[in-house]
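>>> Structure for this input, please:
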Amino acid sequence: MTTAADHLTGAGAGAAASVPAPVGTTEVLDVDEFGGRVERTELPGGLRVLTETMPGVLSATLGIWVGVGSRDESPAVGGSSHFLEHLLFKGTRSRTALEIATAMDAVGGEMNAFTAKEHTCYYANVLASDLPLAVTLLGDLVTDALNTAPDLESERTVVLEEIAMRDDEPSDAVHDLYAETLFGDTPLGRSVLGTVESIEALTRDDVDGWYRERYAVPSIVVSAAGRVDHQQVLELVTAAFGDRLSGSARPDPLRLGEDVVLTEPARPTGLIHRRTEQTHLLLGSLGMGRLDERRYAAAVLDAAVGGGMSSRLFQEVREKRGLVYSVGSSLTHYAGTGSFSVYAGCSPKRVPEVLRLVRDELAAVAADGLTAEEVARGRGQLKGGLVLGLEDTGSRMSRLGKSELSYGEYLPVREVLARLDAVDEGQVRAVAADLLSRRMCLAVVGPYRDRDLDKLLA
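This is a model prediction of the structure:
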């Protein structure tokens, strides 16, 4: 019987035990005082493998990340990345969809996937002893999917239902509307889901061609966290990817974001007219790219302005006046650009007052910055949230994958905490003066007409 302890020593790996040790360049990125260890290997063909050993757990989470998302699509094939994410679960040359689902259910594991603007991730959470199964199944999906025409037709309906579900939920629809308003007809402005028109027009050749072209080894990162052993993961991955791990190809270069260059919102307002009981709105501006060194100060600013129950927006709009149930701010970073936004949901008659209060608070922070107490509280909120958010294997796996794909480097948690500790009031004031004084746009889902939005924005 194979146990988690066997896998930590490299024994009991089943078929992968006979696979020759992979040849690659391995580096230790971090070792902590509890025995945790972060390692990275670049295998032949450009595949990157990162692991984080967490001695105190009995589970493991595996992720296979592909550096492709809706940002890489043209309007004609909008939604291809997300459609493909669905389609890969429909079966491979060696396994049917039912066999894939049955194998994972039989060990009590969870397997799923998600698509974002700049990447796609397939993941599985299992007992450590079942890590070989997770690598085998996910590796099979990513490298050997069939993408048949009948499967595409059945899944097309599912994706269209997902779009309809998004449209029926105003708090979801307003976020896609905001991206379209802010970024316009650019890859970042288009929905990850695509449109009804683009999904209905996609052919099997479109989606399978996207798979053959984009799911290349140099664009892929494998990350695993939990009770894992780096060498064992390498052996399992080598078996799963087979002869694709050959040649002199290097990993794809870091995405820099040269495809979206904007200096102000694409348009001032966006509206979805709907007779809702509550108006959903997003007010925001262009932000900073993910590699901007000011992002730590911006994060502290965001936390203090609208990141929690003690934030200015929550206190002024909800606690003191009771105008909303939900209000808060958000920072989003992409390659080369980003967004700062404030969301609120309220009765239509209260929208003018809510917008006035939000804009007054943002203007005050832009002019005067934050108090020392607010900066300290923002730092503490971010530090506590970061550490508490990394208590499970899934979040650790995700951090490894995103670090490699989005930043091209791994920063130990203590280094991130140190950078947050270094943020002072002057840095926050400078970021606020820049970020909160930029031209803003407004996205609204509610019972309004186009002519009403100019008044609201003014």
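
>>> Only C-alpha atoms from now on, for both contacts and neighbour counts.
OK.

>>> Can you name the helix or strand that the closest residue in space to residue 424 that isn't next to it in sequence falls in?
With CA to CA, 6 or more residues apart in numbering as the criterion, residue 424 has its nearest non-adjacent residue at 7.1 Å, and that residue is residue 375. Residue 375 belongs to helix 372-388 when elements are defined using DSSP states H and E.

>>> Show me what that helix is packed up against.
Helix 372-388 sits against helix 295-306, helix 413-421, helix 425-435, with contacts defined as 3 or more CA pairs under 8 Å, 6 or more residues apart in numbering; DSSP states H and E.

>>> of all these, which lies closest to residue 218?
With CA to CA as the measure, helix 413-421 is the member of the helices and strands packed on helix 372-388 nearest residue 218 (26.8 Å).

>>> one step back: just the buried positions in the helix holding residue 375, please.
Neighbour counts over helix 372-388 (16 or more other CA atoms under 10 Å) mark 374-383 as buried.

>>> And the contacts of the helix or strand hosting residue 280?
According to DSSP H and E, residue 280 maps onto strand 279-286. With CA atoms under 8 Å, 6 or more residues apart in numbering as the contact definition, strand 279-286 has outside contacts at 170-171, 174-175, 178, 182, 263-265, 337-348, 351, 435-436, 438-447.

>>> Just name the most buried of the helices and strands packed on helix 372-388.
Highest mean neighbour count among the helices and strands packed on helix 372-388 (mean count of other CA atoms under 10 Å): helix 295-306, with a mean of 25.

>>> Please, where are all the strands along the protein?
25-31, 37-42, 48-53, 59-66, 110-115, 120-127, 220-226, 269-273, 279-286, 326-333, 338-346, 441-446 (DSSP state E).

>>> so how far is the longest one from its chain's centroid?
When distances are taken as CA atoms, centre = their mean, to the nearest Å, strand 338-346 is centred 18 Å away from the chain's centroid.

>>> so what's the residue positioned nearest the centre of the chain closest to, chain neighbours aside?
Closest to where the C-alpha atoms of the chain average out (CA atoms, centre = their mean) is residue 116, at 5.6 Å. Excluding the flanking residues, the one nearest residue 116 by CA to CA, 6+ apart is residue 69, at 5.6 Å.

>>> got a list of what that neighbour touches?
81-82, 115-120, 192.

>>> and this one, so I can compare the two:
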Amino acid sequence: MSIQITTLDSGLRVASEFMPNIETVALGVWFDVGTRNELPKQNGIAHLLEHMLFKGTSRRTALQISEEIENVGGHTNAYTSRDLTAYYARVMHQDTELAIDLLADLIQNSTFDATELEREKQVIIQEINLSRDTPDDIIFDYMQMAAYGNQPLGMSILGKPEVIAKISGADLKKYAGIHYCAPKTVIAVAGRVDHAQLLDWVKKYFGQLSPVSDAPIPPSVYKPENILINKDSEQAHLSLALPACGGKDPDYYAYSIYATLLGGGSSSRLFQEVREKRGLAYTVSAFLSNVDDTGLLGIYVGTAPGEVAKLAEVLREQLVDSSRNIKKAELDRAKQQLKAGMLMALEQPFSRAENTAQHLLTFGRVLSVAELIEKIDNVTPADIHRIVGKMISAKPALAGIGPKKSMKVWEKFELT
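Okay, the predicted model is just below:
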């Protein structure tokens, strides 16, 4: 299997990967835009726009959008992240043109009907309220906010109800016109697809994207603070963040490996120390959250309020110890977890298309599996010691939800 990539005169990139042993295609349109491209006064507009594109176009009603794709047994969906927005479909290979036509219609011809918009705003406001009532969900928004404050990367993807309520159809159309432009877009397809035919369809249906991209991406700087919410509950939900790196940084693979060995599975340091040996929590994890130019190493734990002090000490011990003591066995295990996870994901057509699109938007090319494996294998214990030493020299950003007494304990957490 090889990937074919063509850049059209508009700057739109079209990529396809032929997979001979399947009868379907996974295809999507990825835009290099997300929450970090918003201003505070429009926070949530990227996510609202994603919802509204399925609510009717000048050619199709919302019902017709659903019926046309489901009439052929396919499905569509979309997602918004901090730095990407994607619209995608899965269909039988003979229905590829229909899927491309449908996605192009959503993206270029949505009408933003006023009645549909008001109804969808209420849906999203309910989604926001549900998230706020779910501590093990909203804690991650608080962690981002604690790390970046009022900067775009500190804002919620869902937005704020009072901001969402004021967004108009004209606002959505203007935002799409600025950010949904050809040079910031990749159309990627994996499955039983012919690249030449795909190009003909893309040229036929995607002719309205602007060839101009002049919206700069605002930088975000790590500015740690504490966001602690007093809430009477049986669990204290705790998260901390430390400055990591962006996806383009050569140290990205070292940070990814470290997040895995620290809290990426049941054999990880935190799972073993926090849950298995001491019984301090049911849930504990570490993860890397990054965009192209910056990132965070995050830790999440849900624990009994009375165990916060003990838990904080274990976290401190493990973070400090891993700055100077990484065993070869745990490093090798984390590498294998990353490599296996990557290879397993790439057995799925959608994952292959998504991987292609994300690489083109980040690196301008698709990194081969062999290259990725080499980058992972080249990470040494000294690399881990170096990046962890750098991280723990910074002040952590803390987020917490739980009884007042437990929050007072958590706010005193320090690494030095």
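
>>> Superposed, how do the two chains score by TM?
Remark: TM-score between the superposed chains equals 0.95 [TM-score structural alignment, normalised by the length of structure 2]; 414 aligned residues with a CA RMSD of 1.9 Å.

>>> picking up where we left off before, so which of the contacts of residue 69 of structure 1 is the most crowded?
residue 81 (30 neighbours; other CA atoms under 10 Å).

>>> Now do the same for that residue: its match in structure 2.
When structure 2 is aligned by TM-score structural alignment, residue 81 of structure 1 is paired with residue 46.

>>> One more: residue 341 of structure 1?
By TM-score structural alignment, residue 341 of structure 1 lines up with residue 298 in structure 2.

>>> Identify the nearest residue to its match in space, disregarding sequence-adjacent positions?
Spatially, and ignoring its direct neighbours in sequence, residue 298 of structure 2 is nearest to residue 241 (4.5 Å; CA to CA, 6+ apart).

>>> what's the answer for residue 228 of structure 1, then?
Distances taken as CA to CA, 6+ apart place residue 53 nearest to residue 228 of structure 1, at 5.4 Å, with adjacent residues excluded.

>>> What separation is there between that neighbour and residue 94 of structure 1?
Here residue 53 of structure 1 is placed at a distance of 31 Å from residue 94 of structure 1 (CA to CA, to the nearest Å).

>>> Settle it for me: which of the two has more neighbours?
Per other CA under 10 Å, whichever of residue 53 of structure 1 and residue 94 has more neighbours is residue 53, with 23 against 12.

>>> Give me the aligned partner of the more buried one over in structure 2.
By TM-score structural alignment, residue 53 of structure 1 lines up with residue 18.

>>> That match and residue 378 of structure 2: what is the separation?
For residue 18 of structure 2 relative to residue 378 of structure 2 (CA to CA), the value is 30 Å.

>>> just to revisit the earlier point, I'd like to know which of the strands of structure 1 lies nearest to residue 160 of structure 1.
Nearest to residue 160 of structure 1 among the strands of structure 1 is strand 110-115 (15.6 Å), distances taken as CA to CA.

>>> just to revisit the earlier point, now the helices and strands packed on helix 372-388 of structure 1 in JSON lines, with distance to residue 39 of structure 1?
Below are those laid out as JSON lines (distance: least, CA to CA, whole Å):
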{"stretch": "helix 295-306", "distance to residue 39 of structure 1": "25"}
{"stretch": "helix 413-421", "distance to residue 39 of structure 1": "14"}
{"stretch": "helix 425-435", "distance to residue 39 of structure 1": "33"}
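
>>> For residue 313 of structure 1, find the nearest of these.
Across these, closest to residue 313 of structure 1 is helix 295-306 (CA to CA), at 5.3 Å.

>>> so the closest one corresponds to what in structure 2?
Going by TM-score structural alignment: helix 295-306 of structure 1 matches residues 252-263.

>>> Could you do stretch 186-206 of structure 1 as well?
Stretch 186-206 of structure 1 lines up with residues 151-171 of structure 2 when matched by TM-score structural alignment.

>>> Go through the matching stretch and flag the buried ones.
For stretch 151-171 of structure 2, a neighbour-count test (16+ other CA under 10 Å) marks 151-161, 164, 167-169 as buried.

>>> neighbouring contacts of it?
Against stretch 151-171 of structure 2 from outside (CA under 8 Å, 6+ apart): 35-48, 80-82, 112-114, 117, 121, 124-125, 127-128, 141, 144-149, 218, 220-221.

>>> and these, which are buried?
In these, the ones that pass as buried (16+ other CA under 10 Å) are 35-38, 40, 42-48, 80-82, 112, 117, 121, 124-125, 128, 141, 144-149, 220-221.

>>> rewinding a little: how about the contacts made by the match of residue 81 of structure 1?
34-35, 38, 80, 85, 157.

>>> related to what we said a few turns ago, among the contacts of stretch 151-171 of structure 2, which are located in helices?
The members of those that map onto helices under DSSP state H are 45-48, 114, 117, 121, 124-125, 127-128, 141, 144-148.

>>> how about residue 413 of structure 1, what does it touch?
Contacts of residue 413 of structure 1 (CA under 8 Å, 6+ apart): residue 387.

>>> and it, what pairs with it in structure 2?
That one, residue 413 of structure 1, aligns with residue 369 by TM-score structural alignment.

>>> For that match, give its distance to residue 15 of structure 2.
From residue 369 of structure 2 to residue 15 of structure 2 the distance is 17 Å (CA to CA).

>>> again with residue 224 of structure 2
From residue 224 of structure 2 to residue 15 of structure 2 the distance is 39 Å (CA to CA).

>>> now do residue 233 of structure 2
From residue 233 of structure 2 across to residue 15 of structure 2, the span is 49 Å (CA to CA).

>>> Those two: which is more packed in?
residue 15 (23 against 14).

>>> give me the number of residues near the residue mapped onto residue 95 of structure 1 from structure 2?
Using TM-score structural alignment, the partner of residue 95 of structure 1 in structure 2 is residue 60. Using other CA under 10 Å, residue 60 of structure 2 is surrounded by 19 other residues.

>>> isn't residue 138 of structure 2 right up against residue 132?
Yes - here residue 138 of structure 2 reaches residue 132: they are 5.6 Å apart, a contact under CA atoms under 8 Å.

>>> neighbour count winner among the two?
Per other CA under 10 Å, whichever of residue 138 of structure 2 and residue 132 has more neighbours is residue 138, with 19 against 14.

>>> which residues are in contact with stretch 7-26 of structure 2?
Counting by CA under 8 Å, 6+ apart, 1-6, 88-93, 96, 182-195, 199, 210-211, 349-350, 353, 356-357 sit against stretch 7-26 of structure 2.
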